[in-house]
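1. Just the structure for this:
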Amino acid sequence: MTGMVLLVCCGLTVLLCVPVQAYENFALHLPAWQSSTAWSYTADRAVDGRYTDLRWSGGQCAASDGEQTAEWRVDLEGLRSINYVVIQYVTDNIVWDEYNWFSSYFLGFSVYISNTTNKEDGVLCFKDTNYTRATIPNPVNISCPYHGRYVIYYNNRTHPPFPEGYSDYSDTDLCEVEVYDCPEGLYGLKCLQNCSMTCGYPGTCNMMTGHCHGGCQVGWTGAMCEKGYHLAINNTHENMYLLKTLNISAIK
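-> Reported below is the predicted structural model:
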């Protein structure tokens, strides 16, 4: 997805105009890995931005050898504040319904967010326990309001008998995995908080903590530039400048 830019202006003493970026796929072209590889269908094909051909053999999808477990991950190359993940599974370019053979391989999948390559070190973002071949969506949009470096797709067929409709073994079969971060100007769980307009770079901050980038605007202090102050001159022979904190809430 191409990031769109909106111009948001806020009137203070001077006019502050801040570019706010729309959601952007941060997994695009980043390093990817999978537990095994079928033919030449390597893990990076699931983050190459191409999914116009959803055939297993179409050259745009990652695929593993059929095994008891299938695992795929993307390295976001740093800790990110993740909002949601979109998975486009193989369809073979035929209608996605209960008669599509690949739906049986998609059932039961999990998504983890981790700071290491080990999914057990992270948090389980989603685990399919309810879908059937008739109800599993494709693509699927998964809310993942967590912080982490690795997004991990996992599926297994290790404990038979399996639920009705499940395949006997698992594959990755991922045509695209998109990971969406907080847009510029927002931070925190589910990206619901606005960065302060009194930051040194107005409206830009750490996506996890909300701490300002570039210090604070003149007249403001604090990690989130939330404390207002003014300079007062002490009329003594030293002419010392005093910093007085005001009880002012920062503009968010």
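
2. Going by C-alpha atoms from here, please, whenever you check contacts or count neighbours.
-> OK.

3. How are the helices of the stretch 1-150 of the chain distributed by residue range?
-> With DSSP state H, counting those that start in this stretch as the definition, the stretch 1-150 of the chain shows helices at residue ranges 103-106.

4. one more to line up against the first:
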Amino acid sequence: MAIWGVVRLVFTLYVIISPSRFEVATSSRQDPDKWPPEAAVDGNVQNNDVDFCAHTRVKNATKAWWRVDLGHKTTIINITIYYRGKSITSTSVKSQLHNILLGEFAGYQIYVSNSTKRSRAKLCFKDTSTSLEEVKNIISHQCQYVARYVMIYNFRNEEKDHSWYSKSAVLELCEVQVFACVPGKHGDVCENDCSYNCKDKTCIQENGNCVGCVRGKQGLQCTKNCSINCTECKQDDGICTGKIMPSTINVFLENTGLSVSWSALKIATTPYVIKQRAFVEVGGFYCLEIPFVMRERKSLLDL
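-> Next comes the predicted model:
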């Protein structure tokens, strides 16, 4: 069972998610007209009436999830959930219903990712409450990642983890607020700029470290250059992953047994005809090994 939506961002120093358009996964909810997925991002935090909530209830479901698409990679700060709470006037019945709802919510997980697949997402939070008293139906979680999708997920095994868990997996989400920095910003109140060399201009809210670098850059905030002969490298250690340009050319003169080295710039003016070429590793560097045929007699000092 699943519901998900696509949202726009309302930009201030912080961002709170609000809806623009929504797409709903098929066969995932009890009544999409009454309890649609967008009800969880409509700005209404009232959580004491199911008619204001997104609802995934399907009898005997083992999995339930709700996902929102932020539209692009976003520097997330925290996520606040308003789960459905008590809504019946009688105190004793109200308390009983409230406990049932907490038993539904218990065990929930929050994932963030840049993919719609949960298997590729990062787990931001997992509820491990051991009693109903520990479960809160209005709660905020720090979730400092750069991601496009936020998913709330729950499941039920054949044998429940706790006796007070609900039998079926279900989510009744009245509001989900994702607080984030506007693109290119980070800091406690999003007051600092991400490095210009951060890929997609996104960085970690807490420390400004980039989540990936533009081509040719490396380091936590992408302030260092890759090796002079490397077009792209790993952010953390600078190991080259892109095209390696030759820095030294080992030239072997056919039928002479002699070899010399020169810079790549001299290749265009070489007085020799290239027969074949191949990249070889020499002392940890990649060099271009070129056998030549003598076309005219030249002193090695002239090369």
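
5. Can you get me a residue count around the counterpart of Thr52 of structure 1 in structure 2?
-> Here Thr52 of structure 1 is matched to Gln46 in structure 2, going by TM-score structural alignment. Counted with other C-alpha atoms under 10 Å, residues neighbouring Gln46 of structure 2 total 16.

6. OK, contacts around Gln46 of structure 2?
-> Contacts here follow C-alpha atoms under 8 Å, 6 or more residues apart in numbering; on that basis Gln46 of structure 2 touches 52, 82, 174-175.

7. so of the residues you listed, which ones are in strands?
-> With DSSP state E as the criterion, strands contain 82, 174-175 from among those.

8. Could you save the residues you listed as a markdown table and add columns showing neighbour count and distance to Val273 of structure 2?
-> Compiled in a markdown table, those are given as follows (neighbours: other C-alpha atoms under 10 Å; distance: C-alpha to C-alpha, whole Å):
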| residue | neighbour count | distance to Val273 of structure 2 |
| --- | --- | --- |
| Tyr82 | 23 | 75 |
| Cys174 | 31 | 75 |
| Glu175 | 26 | 72 |
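
9. Tell me the one among those residues nearest to Phe285 of structure 2.
-> Nearest to Phe285 of structure 2 among those: Glu175, at 56.1 Å, using C-alpha to C-alpha.

10. Just confirm Ser28 of structure 2 contacts Ile3, I think it does.
-> Yes: using C-alpha atoms under 8 Å, Ser28 of structure 2 is in contact with Ile3, at 6.2 Å.

11. residue contacts, Ser95 of structure 2?
-> With contact taken as C-alpha under 8 Å, 6+ apart, Ser95 of structure 2 is in contact with Lys86.

12. Can you tell me the SS state at Tyr165 of structure 2?
-> For Tyr165 of structure 2, the assignment made with DSSP: H, G, I helix; E, B strand; the rest coil gives coil.

13. that older thread, now do the shared contacts for Ser28 and Ile3 of structure 2.
-> In contact with both Ser28 of structure 2 and Ile3: Thr56, using C-alpha under 8 Å, 6+ apart.

14. Tell me which of those two has more neighbours.
-> Using other C-alpha under 10 Å as the criterion, Ser28 of structure 2 and Ile3 rank with Ile3 on top: 26 against 20.

15. Which position in structure 1 pairs with that one?
-> Aligned partner of Ile3 of structure 2 by TM-score structural alignment: none.

16. Give me the secondary structure label for Ile3 of structure 2.
-> Per three-state DSSP, Ile3 of structure 2 ends up strand.

17. Could you count how many residues lie near the nearest residue to it once chain neighbours are set aside?
-> Leaving aside its sequence neighbours, Ile3 of structure 2 sits nearest to Trp66 (C-alpha to C-alpha, 6 or more residues apart in numbering; 4.7 Å). By the measure other C-alpha under 10 Å, the count of residues near Trp66 of structure 2 is 26.

18. got a list of what Trp66 of structure 2 touches?
-> Trp66 of structure 2 neighbours (C-alpha under 8 Å, 6+ apart): 2-4, 37, 151-153, 171.

19. again, but for Asp200 of structure 2
-> With contact taken as C-alpha under 8 Å, 6+ apart, Asp200 of structure 2 is in contact with Lys73.

20. would it count as being in a strand?
-> No: Asp200 of structure 2 sits outside any strand when classified using three-state DSSP, being helix.

21. How much space separates it from Leu102 of structure 2?
-> 39 Å (C-alpha to C-alpha, to the nearest Å).

22. picking up where we left off before, any idea which of the ones in strands among the contacts of Gln46 of structure 2 is closest to Arg120 of structure 2?
-> Nearest to Arg120 of structure 2 among those: Glu175, at 24.8 Å, using C-alpha to C-alpha.

23. Nearest spatial neighbour of Val178 of structure 2, chain-adjacent residues omitted?
-> Ile79 (4.6 Å).

24. Quick check: the aligned residue for that neighbour in structure 1?
-> Per TM-score structural alignment, the equivalent position to Ile79 of structure 2 in structure 1 is Val85.

25. pretty sure that match is in contact with Ser143, am I right?
-> Yes: with contact defined as C-alpha under 8 Å, Val85 of structure 1 and Ser143 form a contacting pair (6.5 Å).

26. The two: which is more packed in?
-> The residue with more neighbours, out of Val85 of structure 1 and Ser143, is Val85; 21 against 15, by other C-alpha under 10 Å.

27. outside of stretch 113-120 of structure 2, which residues touch it?
-> Contact partners of stretch 113-120 of structure 2, identified using C-alpha under 8 Å, 6+ apart, comprise 73, 111, 121-122, 147-150.

28. who wins for neighbours among those?
-> Val150 leads these on contacts (other C-alpha under 10 Å) with 27 neighbours.

29. which residues touch it?
-> For Val150 of structure 2, counting by C-alpha under 8 Å, 6+ apart, the contacting residues are 67-70, 110-113.

30. I'd like the contacts of Gln46 of structure 2 laid out as TSV, including distance to Ile16 of structure 2.
-> Formatted as TSV, the contacts of Gln46 of structure 2 follow (distance: C-alpha to C-alpha, whole Å):
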residue	distance to Ile16 of structure 2
Phe52	18
Tyr82	14
Cys174	15
Glu175	11
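
31. ranges for the strands of the stretch 151-252 of structure 1?
-> 174-181, 186-187, 193-194, 220-221, 227-233, 241-249 (DSSP state E, counting those that start in this stretch).
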